[in-house]
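>>> no sequence on hand, only this structure:
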């Protein structure tokens, strides 16, 4: 059987810890090309996976033996690389946030439609077992009417994760466009939309850059969100949770409270109004701190979507809707007002 031939653009931490090993584990895939502006990184990845090394992504996407491309670059390159790959007839898996503006996101979606290719955004929180079970329980009415939520994603910052440490692109506005909100907050915006099965329609936000030196992007943000049915809640994103990561979500409903990734043993705990509690041991959420993810589910889903010719769970439209929440938060902070989506 012919394998799906894949190229990876960007050989930093997200590629070396997630995309490349997960493609390598997938029996349907052959890694044929890698690219990085730092030649040593591209060469090291190429040697490890027996691939061809490039330093120019334009050259990689033009290769006729490549079927699909992972975009693992700094945020400002997500749209240009994705569009170039789509226009060259490749399927694309792009890291989050998918773009730095609505216009870029729209252009990516349009390029995918024109090419008739899969465009998927790497929102891995949708593949976490506790999150999938929570969505299912809410959908079937287990909590009754949902009133409120709070969700947070925070850790000590990307300097411990990024291949460039404290001098990483994550801290540079011209390359990152946005800080903790884009790195972590957009994950939770996507998660809340997914779990509740509703769109966010209104956002208010406080955003600060008060924790990191040599940085000109946000490192702490707290947002108030309202959904289309009137569910209200908070979303916090931070690079200043110095002693431990927080990746928890709490859902408050008519019949009980649901705690996701909030307990050291049980990844989902449902506390019912009648006093009963149900603990779900579904495996802990994998994080950078826990030695890296062995399998996020993202790569396998992308590959499956291509081979089965079906729309991925997080296509361009879904990626854009989650980006919209973060763009609205920025606008709210700048204009000191609530912003409608």
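Received, thanks. This one's a predicted model, so the numbers in the text were calculated from it and none came from an experiment.

>>> please count neighbours and contacts with C-alpha atoms only from this point.
Will do.

>>> can you give me the helices in the stretch 151-300 of the chain?
All helices of the stretch 151-300 of the chain, identified by DSSP state H, counting those that start in this stretch, fall at 173-176, 180, 186-196, 298-307.

>>> the stretch 1-150 of the chain now?
For the stretch 1-150 of the chain, applying DSSP H, counting those that start in this stretch gives helices covering 13-14, 20-25, 39-49, 57-61, 78-87, 102-115, 129-139.

>>> check it against this one:
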């Protein structure tokens, strides 16, 4: 049995994380950290207003970090230093340096650090990986992913997503990271990255659009384009090979098309459940962890390189007529 302490009672935790923990047969919810203890009352477990108090008073073996991004590193490091396993929401941290410190602390403490990139558990992602390895589309040479939505968050609901001090950035941090992580899962270590960020429609304090190009060590190039200014939602994901292509559009749907075939591979009704179960299996049985701190580092590396590329894009020589 794996006992859990959950940090935060927000949108993701109430809709997905807490139901997943409660449904997982070898998991037991034993405490919640929240600024408003009344939010924990429906779950019948002790509520703590600070992580420090919870770690001192509760013997939970695992901590789920579901706080805004700026708290991921300090809270995860504190939990790992207290010899607790940690499953952290995405993205791993505000920057690569923080992410590296989290992974270093996990190694030092000898505890498991997982990251909730739950799309790694999608059945059609594993099927796509198998088809690529079988050579069904020949040599993969190009991949692209888009996620276009309207601006998320309101003053009362997830407004922290629009605050760079809490979220790190806009759609690059919130939705591009999922697609970058899947590309890394399919194609291995990225080698080079270029990125551009802009505010095309909305004058937000974070970008409302970001485009990232990644070149992998196997020479495949991938483009990820994410936007928070579209009234038409897009969730495209395609992989082009020398002999055909894989079409996973929409990425969050069950469909997978490939040369000579079309399959329907739905996800679990609660997409966080397979992620939580995999983490429990890794901690209790030593099963391979689908998304670890180590694999998530590469996603943070891509983000860091994209930001660096964007910041230096105007470093051109001036020409005087």
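It's in. Quick caveat: nothing in here was measured; it's all calculated off a predicted structure.

>>> let me see the TM-score of these two.
The TM-score (TM-score structural alignment, normalised by the length of the second structure) is 0.92; 315 aligned residues with a C-alpha RMSD of 2.2 Å.

>>> ok, back up a step: redo the helices of the stretch 151-300 of the first structure as TSV? Include mean neighbour count.
Shown next, in TSV, are those (neighbours: other C-alpha atoms under 10 Å):
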stretch	mean neighbour count
helix 173-176	17
helix 180	29
helix 186-196	23
helix 298-307	19
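
>>> between those, which one is closest to residue 219 of the first structure.
Closest to residue 219 of the first structure of the helices of the stretch 151-300 of the first structure is helix 180 (C-alpha to C-alpha; 4.9 Å).

>>> could you tell me where the closest one falls in the second structure?
Helix 180 of the first structure corresponds to residues 171 of the second structure when matched by TM-score structural alignment.

>>> also stretch 203-210 of the first structure?
With TM-score structural alignment applied, stretch 203-210 of the first structure matches the range 193-200 in the second structure.

>>> what lines up with residue 4 of the second structure in the first structure?
In the first structure, the residue matched to residue 4 of the second structure (TM-score structural alignment) is residue 6.

>>> how close does its match get to residue 312 of the first structure?
Noted for residue 6 of the first structure: a distance of 17 Å to residue 312 of the first structure, by C-alpha to C-alpha, to the nearest Å.

>>> okay, the two: which has more neighbours?
residue 6 (24 against 19; other C-alpha atoms under 10 Å).

>>> who's in contact with that one?
Residue 6 of the first structure is in contact with 29, 30, 31, 32, 33, 66, 67, 68, 69, 70, counting by C-alpha atoms under 8 Å, 6 or more residues apart in numbering.

>>> counterpart of the first one in the second structure?
So that's residue 29 of the first structure. Using TM-score structural alignment, the partner of residue 29 of the first structure in the second structure is residue 27.

>>> skipping its backbone neighbours, what lies nearest its match in space?
Among residues not flanking residue 27 of the second structure along the chain, residue 2 sits closest, at 4.9 Å (C-alpha to C-alpha, 6 or more residues apart in numbering).

>>> roughly how far apart are that neighbour and residue 261 of the second structure?
Distance, residue 2 of the second structure to residue 261 of the second structure, using C-alpha to C-alpha: 41 Å.

>>> more neighbours: which of these two?
Using other C-alpha under 10 Å, the more surrounded residue of residue 2 of the second structure and residue 261 is residue 2, with 20 against 8.

>>> how near is the more buried one to residue 30 of the second structure?
As judged by C-alpha to C-alpha, residue 2 of the second structure and residue 30 of the second structure stand 10 Å apart.

>>> what sits in contact with each of those two?
Joint contacts of residue 2 of the second structure and residue 30 (C-alpha under 8 Å, 6+ apart) are residue 60.

>>> average distance between the match of helix 180 of the first structure and the first structure?
After superposition onto the first structure, stretch 171 of the second structure sits on average 0.5 Å from its aligned residues (mean C-alpha distance after the TM-score superposition for the first structure).

>>> off-centre distance for that stretch?
12 Å (C-alpha atoms, centre = their mean, to the nearest Å).

>>> just stretch 96-114 of the first structure next, same as before
15 Å.

>>> residues of it that come out buried?
If you call a residue buried by 16 or more other C-alpha atoms under 10 Å, then stretch 96-114 of the first structure has these buried ones: 96-101, 104-109, 111-112.

>>> against the second structure, where does that stretch fall?
Using TM-score structural alignment, the residues of the second structure aligned to stretch 96-114 of the first structure are 90-108.

>>> which residues touch the matching stretch?
Contacts to stretch 90-108 of the second structure, defined as C-alpha under 8 Å, 6+ apart, come from residues 69-70, 72-73, 76-77, 80-81, 112-113, 115-117, 167-168, 173-174, 177, 293-294, 296-297, 300-301, 304.

>>> can you flag the buried ones in these?
69-70, 72-73, 76-77, 80-81, 112-113, 115-117, 167-168, 173-174, 177, 293-294, 296-297, 300-301, 304.
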